[in-house]
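Colleague: The following comprises the amino acid sequence and a computationally predicted model.
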Amino acid sequence: MPLKAGDKVPSATVNKTDLSEVDTADLFKGKKAVVFAVPGAFTPTCSAQHAPGFIQKARDFKAKGVDEIFCISVNDAFVMKAWADGLKAGDDVTFIADGNGDFTKAMGLELDGRGFGLGTRSQRYAAVIEDGTIKELAVEPGGGLTCSSAEAVLSTL
């Protein structure tokens, strides 16, 4: 069952693009963060719309009190680094690799992509997290990009 607003962020080990491990409970502790999850790095909607929207609007998020923006995907840290570099994300968005899908599973937001040759991935979603507690969670109902877009999340802040 997916987590919801009011729930604590689960503890899971993920990797930053420098390959360092970090616990998600520590990652979100003591800050206001926006997290958006994508089914896969380098995939069409993720690369053309979802991630670029957050990169382009990073200043708007900071102006609304967001300390950090995170992009999480069930990919390895090497792929996430190459993707962040290709998108020229710089320091605007922190890309996080959930290589084993542990965080995604703990959030209850797995996507069965086996029919497309993708294995288990993350559903597309966005969350506002304050000091480790989920304040807002918007999960896309289908294959599009609506409620988890940068614009949609900004409108909730």
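Modeller: The structure has been received and is ready for your questions. Numbers count the residues shown, from 1 in each chain.
Colleague: CA only for contacts and neighbour counts going forward, please
Modeller: Fine.
Colleague: right, and the helix or strand after the strand or helix carrying M80?
Modeller: Taking DSSP states H and E as the criterion, M80 maps to helix 77-86. Counting by DSSP H and E, the next helix or strand C-terminal to helix 77-86 is strand 94-97.
Colleague: distance from the centroid: which residue in the chain tops it?
Modeller: Distance from the C-alpha centroid of the chain, by C-alpha atoms, centre = their mean, peaks at G115 (22.8 Å).
Colleague: want to compare, so here's the second one:
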Amino acid sequence: MSIQIGDTLPDIQLQKVGIDGIEPVDAASLFAGKNVVLFAVPGAFTPTCSEQHLPGFVEHFEAFRAKGIEIACLSVNDPFVMQAWAQMQQVPAGLHMLADGNGDFTRALGLELDATGYGMGLRAKRFALYAEDGVVKQLHVEAPGEFRVSAAGYVLEQLA
């Protein structure tokens, strides 16, 4: 069963790409006391993720910040891939790039995607959620092959 509105995000360690490089971060400390939009992509450097999903959150980054909301991008990739992708996409400081290398956090959310048919193994479904102090207040999971409800503009509208 996947995470639902009202549920608390799991406290699982992720790898965060930071100013000083890659560092471990507990999900609980990342979300505690903050309003955060967490969006997930099936894979860094993949077409929709690189051409629309992450760029949309980069474009609207300041609009989210103006509402007091932090942004975090999650992918079942290793932290070095996330670091390279962040550099290529010119991700602003403060937009958290999170690597869930083994998919532990994604599985705990119940939002994993079996992409073995594409040679990609376990990945995250495309989704966005809004959490306050680690509690899910909004959840937007895309239908297979869709990119609409997890887009930055759509999520921003839902927070109005």
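Modeller: Nice, I can see it. Keep in mind that this is a model prediction, so the values were computed, not measured.
Colleague: rewinding a little: what stretch of structure 2 does the helix holding M80 of structure 1 fall on?
Modeller: The aligned range for helix 77-86 of structure 1 in structure 2 is 79-88, by TM-score structural alignment.
Colleague: how big's the offset between the matching stretch and structure 1?
Modeller: Between stretch 79-88 of structure 2 and the aligned residues of structure 1, the post-superposition mean distance stands at 0.2 Å (mean C-alpha distance after the TM-score superposition for structure 1).
Colleague: tell me which residues of that stretch are tucked away?
Modeller: 79, 81-83, 85-86 (16 or more other C-alpha atoms under 10 Å).
Colleague: And stretch 63-79 of structure 2, by the same measure?
Modeller: For stretch 63-79 of structure 2, by 16+ other C-alpha under 10 Å, it's 64, 69-79.
Colleague: Stretch 21-30 of structure 2 too?
Modeller: Across stretch 21-30 of structure 2, burial judged by 16+ other C-alpha under 10 Å covers 22, 25, 27-28, 30.
Colleague: Tell me who's in contact with the residue nearest to K4 of structure 1 when sequence neighbours are not counted.
Modeller: Nearest residue to K4 of structure 1 in three dimensions, chain neighbours excluded: L137, at 6.4 Å (C-alpha to C-alpha, 6 or more residues apart in numbering). Going by C-alpha atoms under 8 Å, 6 or more residues apart in numbering, L137 of structure 1 touches 4-5, 125-128.
Colleague: can you check A33 of structure 1 too?
Modeller: 66-70, 128-130.
Colleague: Could you look up the SS state of the residue farthest from the centre of structure 1?
Modeller: What DSSP: H, G, I helix; E, B strand; the rest coil gives for G115 of structure 1 is helix.
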